[in-house]
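Got a sequence here, can you model it:
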Amino acid sequence: MTEVPEPAHPRWLTESEQDAWYAWRRMFPLVNAEIARDLQQDSALSEADYDVLSVLGSTDGHRMRITALAALMSWSRSRLSHQLTRMEQRGLVRREEVAADGRGAEVVLTPAGEAAVTAAAPPHVESVRRHLIDVLTPDQLRTFAEVGETLRRHFGATRK
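Predicted coordinates:
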């Protein structure tokens, strides 16, 4: 009979750690939901639409290899493929083969996609200000940015 190891003792959260965890759990969905609701009302774009369009809008030539876009957005290739199909049906993006090597494909921002993200950006940034930026002090924003960068590096370092 194989011996089952005794479970490790959990490292329970301290009161201040628990306060931070609960604050994160309550804050993130509230802020995200408000900004997403505003985006949908103001532009008829989903968060996923806006994410893809804004990344493509900031690249040279408004195009990117699909694999690179998925990696940059921390999305699976399958998730991105389904999202791109929905966006192609609405004329916001198109897929093209990479002419230089014949392997892989790029996603390209269409004129309609560029117009959509250009129109959505001003009310979107105002929503981000209203629901996050303007609510925090400059010191809190610096800390928030540092925390976000620390967590991004942590997950970037652990993902293969």
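
From here on, just use CA atoms for contacts and neighbour counts.
Noted.

Just the helices from the chain, written as ranges.
15-43, 47-57, 66-73, 77-89, 111-131, 138-158 (DSSP state H).

Deepest-packed of the ones you listed, please.
helix 47-57 (a mean of 19; mean count of other CA atoms under 10 Å).

how far out from the middle of the chain is it?
9 Å (CA atoms, centre = their mean, to the nearest Å).

Alongside the first, I'd like the structure of this one:
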Amino acid sequence: MTSKPAPAGHAVQPLTADEESLVRSLPLLIYALPRAIDAAMAQEQHMSATEYLALMHLSEAPGRRLRMGDLSSACEMSLSGTSRVVHRLEKEGYIQRVRCDQDGRSYYAALTESGFARLEQAWPSNLAAVRRHFLDHLTEINLKTLAASLRKVAT
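This is a model prediction of the structure:
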């Protein structure tokens, strides 16, 4: 799987059975894992995985706040999707929108103390779901190598 065709006269090597199995399992993982974690979070915390991620990214940001566009990028969501999540979390008192001092048009999403407390409350459920649905299945794999390989593929 490359971005350019094989040079003329060079045959593309067919996938081995293991390669084929890996390539076919990726879409299943990409589809199933977020949904499984989201279902666990909804059942145990009455919070979506996306809401949890927004709170998590804000908790890790300087001053516990991010521009909406930066939060959108961190959560890998559209700006409109991020706005909907922030609006829901704002209604719960977990996030506050703050106008940006520099340009006056942009807004920050700022994590409130209540939002940080909610994140701490939800963290064990998220961790358990990540372990149960993903990490516990990777016992025979070098995770450091796997993480580096996945980052390399992504970039």
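
how about CSV for the helices of the first structure, with distance to Arg103 of the first structure added?
Shown next, in CSV, are the helices of the first structure (distance: least, CA to CA, whole Å):
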stretch, distance to Arg103 of the first structure
helix 15-43, 35
helix 47-57, 20
helix 66-73, 11
helix 77-89, 16
helix 111-131, 25
helix 138-158, 26
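
who wins for proximity to Ala100 of the first structure among these?
helix 66-73 (14.9 Å; CA to CA).

what helices or strands is the closest one leaning on?
For helix 66-73 of the first structure, the elements it packs on are helix 77-89, strand 105-109, judged by 3 or more CA pairs under 8 Å, 6 or more residues apart in numbering; DSSP states H and E.

how big is the offset of it relative to the second structure?
By mean CA distance after the TM-score superposition for the first structure, the fitted helix 66-73 of the first structure averages 1.9 Å away from its aligned residues in the second structure.

Can you check which part of the second structure that helix sits on?
With TM-score structural alignment applied, helix 66-73 of the first structure matches the range 68-75 in the second structure.

cool, stretch 112-120 of the first structure as well?
The aligned range for stretch 112-120 of the first structure is 114-122, by TM-score structural alignment.

next one: stretch 82-96 of the first structure
Using TM-score structural alignment, stretch 82-96 of the first structure pairs with 84-98 in the second structure.

how distant is that stretch from the center of its chain?
18 Å.

Ok, stretch 26-37 of the second structure next?
For stretch 26-37 of the second structure, the distance to the chain centre is 12 Å (CA atoms, centre = their mean).
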